[in-house]
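Chemist: Turn this into a structure:
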Amino acid sequence: MLGQHVLFLDGEALVIDKPAGLAVDPPRAGGISLENHLASLTFGFRRWPVAVHRLDRDTSGCLLLSRNPKAHARFQQAFEAHQVTKRYVAILDGVPDAAEGVVDLPLAKVSTAAHGWRMTGDPRGKASRTVWRVLAERDGRALVEFRPETGRTHQIRVHALEGVGRPVTGDPVYGAAHPGGMMLHAIALTVPRPGKPDIIAEAPWPDRFTAMGFGAP
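Modeler: Next up is the predicted model:
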């Protein structure tokens, strides 16, 4: 049940704090996904809400769902027009050489029989840009804020590794697995709505970050 994870709710929008480990789309191999929880997120509507964007299964935090088709179309247009403000926090394996910066690295999908698919920097790929800054350092790791200006698949994870030079702690694809999981959290989301108040949501600080010694800055 995700009713206790609601961060924002009105007649056309719903933002939840998606738990790490919950897939947004049903996994090909089967298993629980967001779809299994939608009936508990109707809040008086007959129609089930629909996810407007995606978070990776192991990423927690702010996920926007629409409550009707017209709102869904408007929200999708806002994402496509880069009008949505997204803020993530991540723990990186290692401390970046700089305190802040901008990663402007196009991304493309590559696939091999041995390792499956992944994203990588490629000048022929889709434009991808992320602003970042270090918030704290501890025990050879860094807490970093990421503000993606585009929304490519695995964008922050690849930009952390190939742009900042340090992988996200616990990233099973671009780094090394960690018992606490992947340390990436979508902490804040703002979606503009012409003629209506903005959708503004902020997710609670994740316990797995605190367990690694990084409290909320």
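Chemist: hey, let's count contacts and neighbours off CA atoms from now on
Modeler: OK.
Chemist: okay, now Ser128: neighbour count?
Modeler: Here the count is done by other CA atoms under 10 Å, and Ser128 has 21 residues near it.
Chemist: His115 too?
Modeler: Neighbours of His115 under the rule other CA under 10 Å: 9.
Chemist: again, but for Ala23
Modeler: Neighbours of Ala23 under the rule other CA under 10 Å: 20.
Chemist: Thought Ile32 was touching it, still the case?
Modeler: Yes - between Ala23 and Ile32 there is a contact at 7.3 Å, judged by CA atoms under 8 Å.
Chemist: which stretches of the chain form strands?
Modeler: 6-9, 13-18, 50-51, 60-66, 85-93, 100-104, 107-112, 116-121, 129-138, 141-148, 184-193, 196-202 (DSSP state E).
Chemist: chain center to the third one: distance?
Modeler: The gap between the average C-alpha position of strand 50-51 and the chain average comes to 15 Å, counting by CA atoms, centre = their mean, to the nearest Å.
Chemist: Ok, the second one next?
Modeler: Put simply, strand 13-18 sits 12 Å off its chain's centre (CA atoms, centre = their mean).
Chemist: Just want the angle from that strand to strand 196-202.
Modeler: 10 degrees (axes from the mean of the first three to the mean of the last three CA atoms, to 10 degrees).
Chemist: right, so of the strands of the chain, which gets closest to Val164?
Modeler: strand 100-104 (7.3 Å; CA to CA).
Chemist: Against which helices or strands is that closest one packed?
Modeler: Packed against strand 100-104 by the contact rule (3 or more CA pairs under 8 Å, 6 or more residues apart in numbering; DSSP states H and E) you find strand 129-138.
Chemist: angle of the strand it packs on against strand 141-148?
Modeler: Using the same axes, to 10 degrees: strand 129-138 against strand 141-148 is 160 degrees.
Chemist: Strand 129-138 to strand 107-112, inter-axis angle?
Modeler: Going by the same axes, to 10 degrees, strand 129-138 makes 80 degrees with strand 107-112.
Chemist: Give me the residues contacting strand 129-138.
Modeler: 95-96, 99-106, 142-150, 156, 159, 213-214, 217 (CA atoms under 8 Å, 6 or more residues apart in numbering).
Chemist: compare with the first, here's sequence two:
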Amino acid sequence: MNTDTQNTKSQVKLFEVTDNHSDQRLDNFLITYLKGVPKSHIYRIVRKGEVRVNKGRVDVKYRLVIGDIVRIPPMRIAEANDVVFVKQSLRDALQQGILFEDDGFIVLNKPAGFAVHGGTGIDSGIIEGLRVIRPDAHFLELVHRLDRDTSGCLIIAKKRSALRKLHEFFRTDQVQKTYLALLAGQWARKKLVVTAPLLKNINKGGERMVVISQAGKEAETLFRRLRLFADATLVEASPKTGRTHQIRVHAASLGHPIVGDERYGLNDTNKHFKNKGYNRMFLHAETLKFEHPSTGELMTFSAPLPQQLQSLLQHEQQV
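Modeler: Below you'll find the model as predicted:
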């Protein structure tokens, strides 16, 4: 039941969560519900406590539960014909990047350089772009996330039941994930499991950092060397857990950060590779393997390495 009054734009609205929005993140719900309201404003009113759930303050990552009462402060909601701006380059990439689709979910080859959703300073991301190019779709929600500069396999649910099942798979580590990463320097090992726990932290500049700390959450990544170059190492990274920036931080802990990683890498190293043509972080979500949420069939999805990265590797001197 929706208890808000659509015509009273100047009044507080109370929205009761039904099955249609259960398990949805608060920020994604608000972005969809408050069409035309800038993403930065939505994140601001949540941070300030103007949006409340069951009369209490919550984080934007809070997942809605059936029966929750969401308080939405007074604001002018844009008219229905307002359009979210989506770059043509993103539209084209989305149209060409579908790896698999059925009535339950989409597997997309996400292009690098685009956030998975809009937020502070970002008008639109992958999910907003999909909703624009598919205006008749009744339900499109992110199942998981990839960093802005990471390319590769990304799952979008097309119905609530698929979203719930796939969320459960990710929470219980039933999704096998394999990434390709180019590490700076020659990594001497052929194989290694890193189990350093990770803690989210905020540095002085307000930028979110993840650090290795015994106070953090358990994290496990298997690194396997694929090819050794004169000043870099191509590896396969298989994270058993799904912590924020997990592969990036674990790679840096080896003394071999990912090429192009502006947050956890080294400035001189990144500059060296940038001069060679590496203009993005070399991290690619190559494969996903999980059971189909409806049929139970084991499925494997693969996203080819972007041509730009393939070309750069061909010019590396192999050892």
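Chemist: now what about stretch 65-72 of the first structure, what contacts it?
Modeler: Here stretch 65-72 of the first structure makes contact (CA under 8 Å, 6+ apart) with 11-16, 47-53, 75.
Chemist: out of those, which are buried?
Modeler: 13-16, 48-52, 75 (16 or more other CA atoms under 10 Å).
Chemist: Nearest to His185 of the first structure among those?
Modeler: His185 of the first structure has its nearest neighbour among these in Ile16, at 12.6 Å by CA to CA.
Chemist: Provide a list of residues in contact with the counterpart of Asp171 of the first structure in the second structure.
Modeler: Counting by TM-score structural alignment, Asp171 of the first structure lines up with Asp261 in the second structure. Contact analysis of Asp261 of the second structure by CA under 8 Å, 6+ apart lists 248, 270, 280-282.
Chemist: Looking at the residues you listed, which are in helices?
Modeler: 248, 270 (DSSP state H).
Chemist: how about the contacts of Asp261 of the second structure in a markdown table, adding distance to Gly206 of the second structure?
Modeler: Output for the contacts of Asp261 of the second structure, formatted as a markdown table (distance: CA to CA, whole Å):
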| residue | distance to Gly206 of the second structure |
| --- | --- |
| Arg248 | 19 |
| Asn270 | 22 |
| Arg280 | 22 |
| Met281 | 21 |
| Phe282 | 25 |
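Chemist: mind putting the strands of the first structure in CSV, distance to Phe79 of the first structure included?
Modeler: Shown next, in CSV, are the strands of the first structure (distance: least, CA to CA, whole Å):
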stretch, distance to Phe79 of the first structure
strand 6-9, 18
strand 13-18, 14
strand 50-51, 12
strand 60-66, 11
strand 85-93, 9
strand 100-104, 19
strand 107-112, 18
strand 116-121, 20
strand 129-138, 14
strand 141-148, 12
strand 184-193, 8
strand 196-202, 13
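Chemist: Would you mind saying which of those strands lies nearest Arg28 of the first structure?
Modeler: Nearest of these (CA to CA): strand 116-121, 14.2 Å.
Chemist: matching residues in the second structure for the closest one?
Modeler: Matched against the second structure by TM-score structural alignment, strand 116-121 of the first structure falls on residues 207-212.
Chemist: Next up, the contacts around the alignment partner in the second structure of Leu38 of the first structure.
Modeler: Correspondence of Leu38 of the first structure to the second structure, assessed by TM-score structural alignment: Leu130. Applying CA under 8 Å, 6+ apart to Leu130 of the second structure gives the contacts 91, 94, 140.
Chemist: which of those residues also appear as contacts in the first structure?
Modeler: Retained in the first structure: Leu140, out of the contacts of Leu130 of the second structure (criterion both residues aligned by TM-score structural alignment, their matches' CA atoms under 8 Å).
Chemist: so which of the contacts of Leu130 of the second structure comes closest to Ile202 of the second structure?
Modeler: Leu140 (30.9 Å).
Chemist: I figured the closest one hits Ile133, correct?
Modeler: No - Leu140 of the second structure lies out of contact with Ile133 (CA under 8 Å); the separation is 11.5 Å.
Chemist: from the chain's centre, how far out does stretch 45-57 of the first structure sit?
Modeler: With CA atoms, centre = their mean as the basis, the mean position of stretch 45-57 of the first structure lies at 14 Å from the chain mean.
Chemist: swap in stretch 263-281 of the second structure?
Modeler: Chain-centre distance of stretch 263-281 of the second structure: 22 Å, with CA atoms, centre = their mean.
Chemist: gap between the two ends of it?
Modeler: With CA to CA, to the nearest Å applied, stretch 263-281 of the second structure spans 10 Å between its terminal residues.
Chemist: Show residues contacting that stretch.
Modeler: Residues contacting stretch 263-281 of the second structure (CA under 8 Å, 6+ apart): 112-113, 149-150, 184, 209, 248-249, 252, 257-262, 309, 312.
Chemist: and those residues, which of them are in helices?
Modeler: Using DSSP H, 248-249, 252, 309, 312 are the members of those that sit in helices.
Chemist: Redo those residues as a markdown table? Include neighbour count.
Modeler: Putting those into a markdown table (neighbours: other CA atoms under 10 Å) gives the following:
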| residue | neighbour count |
| --- | --- |
| Arg248 | 23 |
| Val249 | 23 |
| Ala252 | 17 |
| Leu309 | 18 |
| Leu312 | 12 |
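Chemist: in the longest helix seen in the second structure, what counts as buried?
Modeler: Counting residues, the longest helix found in the second structure (DSSP H) is helix 160-171. By 16+ other CA under 10 Å, the buried positions in helix 160-171 of the second structure come out as 160, 162-167, 169-170.
Chemist: Spit out the contact partners of Gly116 of the first structure.
Modeler: Counting by CA under 8 Å, 6+ apart, Gly116 of the first structure has no contacts.
Chemist: picking up where we left off before, deepest-packed of the strands of the first structure, please.
Modeler: Among those, strand 60-66 has the highest mean neighbour count (mean count of other CA atoms under 10 Å), at a mean of 27.
Chemist: Spell out, range by range, the helices that occur in the stretch 1-150 of the second structure.
Modeler: Counting by DSSP state H, counting those that start in this stretch, one finds helices in the stretch 1-150 of the second structure at the ranges 26-33, 39-47, 88-96, 126-133.
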